[in-house]
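1. when you get a sec, could you give me coordinates for this:
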Amino acid sequence: MGILNITPDSFFTGSRFSAPDDAAREARAMLKEGAKIIDIGAFSSRPGADLVSEEEEWDRLKEVIPAVAQVMTEFPNTFISVDTFRSVIADKAINAGAHMINDISGGNLDPQIYATAAQHKCPYIMMHMQGNPANMQKNPSYQNVTTDIVKFFSEKLPLIHELGVHDTIIDVGFGFGKTLEDNFQLLRELKAFQLLGRPILTGISRKSMVYKPLESSAAQSINGTTALHMAALQGGAQILRVHDVKEATETVTLFTHLMPQGIDHLLPIWER
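-> You can find the predicted model right below:
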């Protein structure tokens, strides 16, 4: 999953593309490098970020999604994900050409998003976040981060299934209301989430859990990101949400040689 941010303030400047032509060009480049999903987001969810208005979020997306959708016609079996927690934005995005919803709040900020996903019969990515982007890194606390988040999903998934959301992907939410130690515990214990029986997406790319231990920066964290991507794959991740598609594709290729069964058996049906 290649990251395409339509924002002026996302934490990694290399993922920012606001003009439709520029966004389409970047999407084509990522697809050529092996991306199967392009995740388009119009608000920054970095720690401490302010929420943009619904009107501004859609204004950023409304021309970019059709432009990227046109590019997708050149690449069979590829998909657009809209990164939003707002049901109204998700509905408009699906109607404009997106195929799935990536919700950083897991429905906590707008529960109506479940009905939107059910109405469109589209895949829904449910991420765990403690708090919201403005306050999530202010003293996050868990009894046990792994068991607490397993419980979160085990309670949420049956509820949204009853509402008609059947194609669900889970994301533990690295960096979203987690300490550095929490992040590494989750990565170390990622296999625990396989018990939920849903595909696992991980978003580790260039985050502070990569560059802080290395005393580096987001711009200099590609090697560390690659190392943790391999750990995520070994822990059962089926989708890597990344800024650097070529490097991630190479990591997946090497993982398939390392593991005799490869990764295809882990992928959701729509991505095979």
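2. C-alpha only now, for contacts and for neighbours.
-> OK.
3. near the closest residue to S217 other than its chain neighbours, how many other residues are there?
-> Once flanking residues are discounted, S217 sits nearest to Y211: 5.3 Å by CA to CA, 6 or more residues apart in numbering. Number of residues near Y211 (other CA atoms under 10 Å) recorded here: 19.
4. and the gap between Y211 and L228?
-> 11 Å (CA to CA, to the nearest Å).
5. same question for E56.
-> 34 Å.
6. neighbour count winner among those two?
-> L228 (18 against 11).
7. so the more buried one makes contact with I204?
-> Yes: in this structure L228 lies within contact range of I204 using CA atoms under 8 Å: 7.5 Å.
8. what touches both of the two?
-> Common neighbours of L228 and I204, counting by CA atoms under 8 Å, 6 or more residues apart in numbering, are V210.
9. please name the nearest non-neighbouring residue to K207.
-> Among residues not flanking K207 along the chain, A218 sits closest, at 6.4 Å (CA to CA, 6+ apart).
10. which residues are in contact with that neighbour?
-> Counting by CA under 8 Å, 6+ apart, A218 has contacts F11, F12, R206, K207, S208, Y211.
11. mind running it again at 7 Å?
-> F12, R206, K207, Y211 (CA atoms under 7 Å, 6 or more residues apart in numbering).
12. quick one: the strands in this protein, in order.
-> 2-5, 37-41, 79-83, 100-103, 124-127, 168-171, 200-202, 239-240 (DSSP state E).
13. ok so, going back, any of the contacts of A218 buried? List them.
-> F12, R206, K207, Y211 (16 or more other CA atoms under 10 Å).
14. what is the neighbour count of the residue nearest to A69 when sequence neighbours are not counted?
-> Leaving out its chain neighbours, the residue that sits closest to A69 by CA to CA, 6+ apart is G97, at 5.8 Å. Using other CA under 10 Å, G97 has 19 other residues around it.
15. to compare with the earlier structure, here is another sequence to fold:
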Amino acid sequence: MDSVDAAGLGIGDQYPPRIMGVLNVSEESPYDPSVYDDPGEAARYVDEQLIDQGADVVDVGLESANKRFEVLTAQQELERLHVAIETLESVSGDAVFSIETRYAAVADEALSQGFDMVNDVCGFADPEMPTVCDEHDAAVVKMASPPDLERPGAIEETDWAECKSEEWVREADYVDMVYEALKQNGLTEKTIVDPAFGGWSEAQTLADDRETFRRLREFRALGKPMLVSINRKNFLGEIADRETDERLPVSLAATSMAVERGAHVIRTHDVAETRDAALIGAAFSEQSTTTRDDVTVSRLDVGSTRELHAHLAERDVDPELAADWVHHAFEIDGLTADERGVLERVAGESGAVWIDLASGRSLLVGSTAAIERVAAGIRDEDGRLSVIEDELERRTR
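-> So this is what the prediction gives:
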């Protein structure tokens, strides 16, 4: 896992989780508590509500992400940039300042005027963005997005058949598309990846966000630090049946889980609370990287076949080997003696291990490939064995 130096702020496995607070100088959302168009008021907000509360990074947005508004041109963003620059000059606290923009010209001007990093919600749709960031030696957050400056995050609208292949499209699911979107147009040495949570397109569903969050560790295979923006998002509110202003508890629970699953930066409007939740997640995460005597050992964050598959593919190793290397263990209870006999026979034929335990329970252990062969071997069996087949297939993916 590469680390990123963002103007002296280390971001990566060997650093604590970083908190990105949000300031908007867009005039489209006047009731948003983080929106300011006066540099003095904006600076006070940044000092008191962001930096003093624990923000390591302040992300300044020039326009609303709300799809109801028309996308600003680069020139319109440049006309607003003076408010952001004057705010930065008036802030007394110490933080890394990020400019949220999709345009390389805006990023270039902001970085020239004192900003430290870039948050690109269009994922390098502007082909000059990586070059600009490299020239300024600036860290850049790359959000998963199609290569279109007017459709940030609309991952499903990408012509994946052209980018990948028709066969890939038939097999890919939403999270696969997010992963590939992050790879489109490359990654700089200082890229931080963002899996694009939230309603960026009409096609994106709450189930898509839940599945992306569940499989968050897969994105670590890209070898770059990861940012997640999940603060008060709808996919969390739906689980707890809470409206936006009541979603802080679910956001904090998800923050701890995100850090434990490999997130390095949490973007939030609730800085102090999110900082605490992130520290809890970090405290109970296993250390992934250790360096001693100039030797570094990194444990790949692998808890499923999919995760190992991603790591192998990024290293040009046959990903199908994942099925032989990832092992699973299942405890099964409630079977009759005849049903246990069938499973013991099929397990032995499939290269898995079947162990009878006390009180009628049994243990099934084997590689992904072996367990898949067990599932195939009992596919035509009647009764409760079909339930076991379904569970084995579902849990080895």
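16. can you tell me what the residue nearest to S217 of the first structure aligns to in the second structure?
-> Counting by TM-score structural alignment, Y211 of the first structure corresponds to G237 in the second structure.
17. give me the distance between its match and V259 of the second structure.
-> 19 Å.
18. repeat that for L187 of the second structure.
-> Note on L187 of the second structure: its distance to V259 of the second structure, by CA to CA, is 22 Å.
19. kindly report the same for I99 of the second structure.
-> Relative to V259 of the second structure, and taking CA to CA, I99 of the second structure is found at 23 Å.
20. could you do G366 of the second structure as well?
-> With CA to CA as the criterion, G366 of the second structure and V259 of the second structure are 30 Å apart.
21. quick one: contacts for L149 of the second structure?
-> R102, C122, A125, D126.
22. and what of F176 of the first structure?
-> Counting by CA under 7 Å, 6+ apart, F176 of the first structure has contacts M129, Q130, M136.
23. what's V57 of the second structure aligned with over in the first structure?
-> Checking TM-score structural alignment: V57 of the second structure goes with I37.
24. so who does that match touch?
-> M1, G2, T78, F79, I80, S81.
25. E135 of the second structure now?
-> E135 of the second structure neighbours (CA under 7 Å, 6+ apart): none.
26. quick one: map it onto the first structure.
-> In the first structure, the residue matched to E135 of the second structure (TM-score structural alignment) is Q119.
27. its match and D91 of the first structure, how far apart?
-> Applying CA to CA to Q119 of the first structure and D91 of the first structure gives a distance of 9 Å.
28. find residues that contact each of the two.
-> With CA under 7 Å, 6+ apart, Q119 of the first structure and D91 have no common neighbours.
29. just give me the match in the first structure for G123 of the second structure.
-> Match for G123 of the second structure (TM-score structural alignment): G106.
30. neighbours around that match, how many?
-> Count around G106 of the first structure with other CA under 10 Å applied: 24.
31. now it: closest residue in space, sequence neighbours ignored.
-> M126 (4.5 Å).
32. show me the contacts for that neighbour.
-> M126 of the first structure sits in contact with N102, D103, I104, G106, T168, I169, I170, D171, where contact means CA under 7 Å, 6+ apart.
33. counterpart of the fifth one over in the second structure?
-> Under the alignment defined by TM-score structural alignment, T168 of the first structure is paired with T191 of the second structure.
34. does that match really touch V140, like I thought?
-> Yes: the pair T191 of the second structure / V140 is scored as a contact, 5.0 Å apart, by CA atoms under 7 Å.
35. give me the more crowded residue out of the two.
-> V140 (30 against 26).
36. in the first structure, what residues pair with stretch 297-312 of the second structure?
-> So stretch 297-312 of the second structure sits over no part of the first structure, by TM-score structural alignment.
37. between the two ends of that stretch, what distance do you get?
-> Stretch 297-312 of the second structure end-to-end distance (CA to CA) = 17 Å.
38. from the contacts of M126 of the first structure, pick the one nearest N144 of the first structure.
-> D171 (17.0 Å; CA to CA).
39. so what's the residue count around that closest one?
-> D171 of the first structure has 25 nearby residues by other CA under 10 Å.
40. same check, this time on L308 of the second structure
-> Neighbours around L308 of the second structure, by other CA under 10 Å: 23.
41. counting contacts, what elements does the helix or strand it falls within pack onto?
-> Element membership for L308 of the second structure, per DSSP states H and E: helix 305-314. Applying 3 or more CA pairs under 7 Å, 6 or more residues apart in numbering; DSSP states H and E, we find helix 305-314 of the second structure packed against helix 322-325.
42. in the first structure, what range does the helix it packs on match?
-> So helix 322-325 of the second structure is aligned with nothing, judged by TM-score structural alignment.
43. give the buried residues for that helix.
-> Neighbour counts over helix 322-325 of the second structure (16+ other CA under 10 Å) mark A322, A323 as buried.
44. what's the match for V71 of the first structure in the second structure?
-> So, by TM-score structural alignment, V71 of the first structure is matched to V91.
45. so how far is D52 of the second structure from its match?
-> 11 Å.
46. show me which of these two is the more surrounded one.
-> V91 (19 against 16).
47. N139 of the first structure - how many residues pack around it?
-> N139 of the first structure: 9 neighbours (other CA under 10 Å).
48. what's E273 of the second structure aligned with over in the first structure?
-> Counting by TM-score structural alignment, the partner of E273 of the second structure is E247.
49. using TSV, lay out the contacts of A218 of the first structure together with distance to T256 of the first structure.
-> Output for the contacts of A218 of the first structure, formatted as TSV (distance: CA to CA, whole Å):
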residue	distance to T256 of the first structure
F12	29
R206	23
K207	25
Y211	26
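50. now, which of the residues you listed sits nearest I149 of the first structure?
-> K207 (19.8 Å).
51. contacts for stretch 212-229 of the second structure next, please.
-> By CA under 7 Å, 6+ apart, stretch 212-229 of the second structure touches 1-3, 11-12, 175, 179, 191-195, 197, 261-268, 301, 307, 310-311, 314.
52. give me that answer again for 6 Å
-> 1-2, 12, 175, 192-194, 261-267, 307, 310-311 (CA atoms under 6 Å, 6 or more residues apart in numbering).
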